[in-house]
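# Next come a sequence and a model predicted from it.
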Amino acid sequence: MTARSALRRYMLVSFLTWLPVGLMVATMVLLMTARGLSLAEVGLVVTVFSVVTATLELPTGGLADVLGRRVVLAVSAAFTVAALALIAVSTTFWMFLISGVLKGVARALSSGPATSWYVDTLHGIEGRDADLRPGLARGGAMESVALCVGVLAGGGLPLLAPAQVIFPLAAPPLVGATAAAVLLVVVLIAMPEPAHARRSLPGVLREVPGTVGAGLRLAAGAPVLRRMTAAAAASGVVLCSIELLTPGRLAELAGTAERGSLAYAVVSALGFASSAAGSALAPRVARLAGGSARGSARGSAGGAIAGTVLAALSVGALAATAGLGGPAGLVSAGLAYMTLFVGLSVAGLLCLEMTHNAVSSAERTTVTSTSSLSLQTGGVVANLTLGALAGQAGTGVAWAGAALVVLASALLFVRMPAPTGSSRSAAPRARSHSG
């Protein structure tokens, strides 16, 4: 396999992994309420999904490092097929709750294996000093493109589905299940891993706790990884502030909940497109910040600072314009939303590069799962604080608080330490396939 072939496969898998998620963004809540769930029950389904995902992040990351990236991502695709097919036919709270559990398992399993596969494959082709930045940027861009295409398609599918054949709001999960089935086939065919010795399932499972423990010790002990984990938590705060407060703000500006829902779908699609642009721009931003064509730590840290500051200023703009009404408020909110996702994507891509450069193959997915868990933890903290703050002091104050958190996180990239110790030691070639 060549580096170009590996990149094409990684981009395709990245797109297909996030397409089902995008398809469900616009209609998920509407489908559950149309099937009789109250908003409290909808919130409980979403909470169960989040708890399952967070609980399984590290064990599934360790499983991917022990068993292999391809098999874990294939199992994730299978769980996604089952979850979305169940959502399409669910008529009760308990059916939706089970689908939330299945989705949580799928999300946890999909966190990291594709990127780890690409990094390991590129290292095998070009060596440990291979430039990860361009490939990771294109993979991140494809994820954002998938979300953008998915949210637009998911919002339009109910209008095209024949009501006499299918419940219109069930069309997006059915198409999402089909996309996940395609992902399953692609993963099994297009993600070859080096052959490894047969091992029993109990033997594999016994290795997972040790791998998770080693990854956690590495994430806590390596200065670079500690900073990346803290940065992920700050990103979780700002993302939650957007997801929690933007729909209500747009509904207020648009005049009705229905118009607000349409405005949120359009703004979300623009945000995902902006995220794709940010991923594509990240390598250039890093070079302008002091790096080289073949990424340097200085350039990555400088680019992350630039992206983080841009994100903080964007959330600050949302806070500053929270009092505007009518078209001016809608346009300003949309522009700030787009700029925010450019900044977050630039910073996130460069953080991903620094993380992968600081670990070996043996713990790669576990460490990336640690970052994902930290991001979700930041989101939980924001959920518990920003909603109450917005209710007491207003949306603008809550956004201002989120902006300060993100701005402070830019300090994490100042004088970034060089990776040292085991986090820079090359993994033995026998384990480059992670298991």
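Structure's in. What do you need? Please read all numbers here as calculations on a predicted model, not as lab measurements.
# Only C-alpha atoms from now on, for both contacts and neighbour counts.
OK.
# quick one: the helices in the stretch 1-150 of the chain?
For the stretch 1-150 of the chain, applying DSSP state H, counting those that start in this stretch gives helices covering 3-25, 28-34, 39-67, 69-89, 93-110, 113-126, 133-160.
# want to throw these into a markdown table with distance to residue 376?
Compiled in a markdown table, the helices of the stretch 1-150 of the chain are given as follows (distance: least, C-alpha to C-alpha, whole Å):
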| stretch | distance to residue 376 |
| --- | --- |
| helix 3-25 | 17 |
| helix 28-34 | 20 |
| helix 39-67 | 7 |
| helix 69-89 | 19 |
| helix 93-110 | 11 |
| helix 113-126 | 18 |
| helix 133-160 | 18 |
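# Second structure for comparison follows:
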Amino acid sequence: MPLEDHPLRYRLANELHARPFPEIAAPAQAIFIAIKQPKDAAKRDRDLDRAHLLALLDRFGADHPAPDATHFFGDLGKFQLKWEQHTEFVTYTAFLPANGERPFDPAAWEVFPEDWLSRAPGVRITSAHIRVDAAPSDQAVIAASINDWMVPESLAVSNVLDGTAVIAGDFRIDSNGHMRFAVFCQADTGSRRIGRIVQRICEIETYKAMSMLGLPPSRDIANRMAEMDESLVQIVADMTGDLAKPEETLSQLLALAAELERLQTESAFRFGATGAYEALVNQRIEVLREERFMGRQTFGEFMMRRYDPAMRTIKATERRLLSMTERAIRAGDLLRTRVDVDRSAQNQALLESMDKRADLQLRLQKTVEGLSVVAISYYAVNLVVYLLGPLAEPLAVPKSWLTAMTVIPVVLAVWWTIGAIRRSMDK
């Protein structure tokens, strides 16, 4: 078409198909591992994850993915490999075309060489061994098998996708260090549907593990908040009485608020990621359309009893941290207002004392002005007497009379002059 395409049109359209589901035919098994770098997502080096993938592909002579690819699916001979790069972690899934004679045989993990695993740029966040079998006609056989393979106390089993398969898992780490899941498929279940079921199980386990990372820091923060809450309550209680040192109390309160802000900033990403992963876990379980199998608890019920309390703890800690931060800020505002009021009262008292001192200075100034009139007049009278002295003899006026006659005019003149100077300065 002559119409020009948006530069991102094909890239955005292909993004919908960038992570296809695998096609699995029973019997089969999936070897899954998720690796997370021990760094924050912002500081994570994605090139190390890609280099680790290429090292595995080179061992089997497989083609490399595109330089900016976040997904890879290819045939490595004895098995198929699926690699996905996520925000915080990478996942490797090996699909083997058959099950071993021994259920959950650890020899299946030899698809990932030990020396290659030892050079992984991160740590294992979870790993799972998924066994896919054809479903026997007798459900009791399924129940007996999963009871032998897994821990019955925490076992979750359910019919999924309108009864086309039965999935089971106990969400426990076995002696080999992996989670165990089993999938029993009906004879008419397609390979793509089986692949989607296996993919959902891997996602549920991975997102569950990632969301649980928020539990340890939430407990640490809760313990620290319990200590800080006592200090905050004491400070607020002291504010209702007379504070001996309000500035010092304000400094303590601001330090408390600053630490709460630090805790909130440091935990914001982890708590936010936990909420996102929890939503994905619930969504993946919902799309499986679970139905009860022989009275056993479903995956959804297991999560409600074992998983949801941890998520509620994290959410409660997050809400409490936010509430406590707001309380500290409000208390700081109130104390700051009280300090401002006290300072205003001090300033008012200071202004009143300054007014008194100004009044005293004015009185002193007037007294000094009176003394100045006397002093200046004394010298002015002498000058006038010296000036008019030669005229006193011809007029036969005694010097004492001449002095007496000049005193009053000179004093009035000096008084008027000083008053005029003061009035001009006041203007």
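Perfect, thanks for sending it. What you see is a predicted model; the values in this text were computed from it and never measured.
# Once they're superposed, tell me the TM-score.
Here the TM-score for the pair of chains, by TM-score structural alignment, normalised by the length of structure 2, is 0.27; 171 aligned residues with a C-alpha RMSD of 6.4 Å.
# For residue 327 of structure 1, which of the helices of the stretch 1-150 of structure 1 is the nearest?
Among the helices of the stretch 1-150 of structure 1, helix 133-160 comes nearest to residue 327 of structure 1, with 22.0 Å by C-alpha to C-alpha.
# So which elements touch that closest one?
Where contact means 3 or more C-alpha pairs under 8 Å, 6 or more residues apart in numbering; DSSP states H and E, helix 133-160 of structure 1 is packed against helix 3-25, helix 171-190, helix 257-288, helix 326-357.
# among those, which is nearest residue 58 of structure 1?
Proximity to residue 58 of structure 1 (C-alpha to C-alpha) singles out helix 326-357 among those, at 15.8 Å.
# Run through the strands of structure 2 in chain order.
28-36, 71-75, 80-85, 89-96, 123-134, 156-160, 165-173, 179-185, 291-292 (DSSP state E).
# Tell me which other helices or strands the fourth one touches.
This points to strand 89-96 of structure 2. With contacts taken as 3+ C-alpha pairs under 8 Å, 6+ apart, strand 89-96 of structure 2 sits against strand 28-36, strand 80-85.
# Mind putting the ones you listed into TSV with distance to residue 382 of structure 2 and mean neighbour count?
Shown next, in TSV, are those (distance: least, C-alpha to C-alpha, whole Å; neighbours: other C-alpha atoms under 10 Å):
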stretch	distance to residue 382 of structure 2	mean neighbour count
strand 28-36	105	23
strand 80-85	108	19
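# Distance to residue 422 of structure 2 for the ones you listed - can I get that in CSV?
Shown next, in CSV, are those (distance: least, C-alpha to C-alpha, whole Å):
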stretch, distance to residue 422 of structure 2
strand 28-36, 85
strand 80-85, 88
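# To residue 49 of structure 2, which of those strands lies closest?
Using C-alpha to C-alpha, the nearest of these to residue 49 of structure 2 is strand 80-85, at 8.1 Å.
# so that closest one versus strand 89-96, what angle?
Relative orientation of strand 80-85 of structure 2 versus strand 89-96 (axes from the mean of the first three to the mean of the last three C-alpha atoms, to 10 degrees): 170 degrees.
# The helices and strands packed on strand 89-96 of structure 2: which one's closest to residue 232 of structure 2?
strand 28-36 (38.0 Å).
# for structure 2, which helix is longest?
Longest helix in structure 2 by number of residues (criterion: DSSP state H): helix 308-395.
# tell me what that helix is packed against?
Against helix 308-395 of structure 2 (3+ C-alpha pairs under 8 Å, 6+ apart) you get helix 215-239, helix 246-287, helix 399-426.
# Please report the distance of residue 406 of structure 2 from residue 413 of structure 2.
Between residue 406 of structure 2 and residue 413 of structure 2 the distance is 11 Å, computed by C-alpha to C-alpha, to the nearest Å.
# Same question for residue 95 of structure 2.
Distance from residue 95 of structure 2 to residue 413 of structure 2, counting by C-alpha to C-alpha: 119 Å.
# Those two: who's more crowded?
The residue with more neighbours, out of residue 95 of structure 2 and residue 413, is residue 95; 22 against 15, by other C-alpha atoms under 10 Å.
# Surely that one is in contact with residue 29?
Yes. Contact criterion C-alpha atoms under 8 Å: residue 95 of structure 2 and residue 29 qualify, at 6.0 Å.
# thinking again about what came up before, out of the helices and strands packed on helix 308-395 of structure 2, nearest to residue 74 of structure 2?
Across those, residue 74 of structure 2 has its closest neighbour in helix 246-287 (24.7 Å, C-alpha to C-alpha).
# Figure out how far the closest one is from the centre of its chain.
Here the centre of helix 246-287 of structure 2 is set off from its chain's centre by 5 Å, with C-alpha atoms, centre = their mean, to the nearest Å.
# Is it correct that residue 159 of structure 2 is in contact with residue 285?
No. With contact defined as C-alpha under 8 Å, residue 159 of structure 2 does not reach residue 285; the gap is 11.8 Å.
# the more surrounded of these two?
Neighbour count, other C-alpha under 10 Å: between residue 159 of structure 2 and residue 285, residue 159 has more, with 22 against 19.
# how much space between the more buried one and residue 365 of structure 2?
103 Å.
# Please apply the same query to residue 180 of structure 2.
Residue 180 of structure 2 is 99 Å from residue 365 of structure 2, by C-alpha to C-alpha.
# ok, for residue 253 of structure 2, nearest residue in space, not its chain neighbours?
Distances taken as C-alpha to C-alpha, 6 or more residues apart in numbering put residue 332 closest to residue 253 of structure 2, at 6.2 Å, once the chain neighbours are dropped.
# can you check residue 246 of structure 2 too?
Leaving out its chain neighbours, the residue that sits closest to residue 246 of structure 2 by C-alpha to C-alpha, 6+ apart is residue 339, at 6.4 Å.
# Near the one you found, how many other residues are there?
Using other C-alpha under 10 Å, residue 339 of structure 2 has 17 other residues around it.
# sorry, back to before: for residue 123 of structure 1, which of the helices and strands packed on helix 133-160 of structure 1 is the nearest?
It is, among those and with distance given as C-alpha to C-alpha, helix 3-25, at 9.4 Å.
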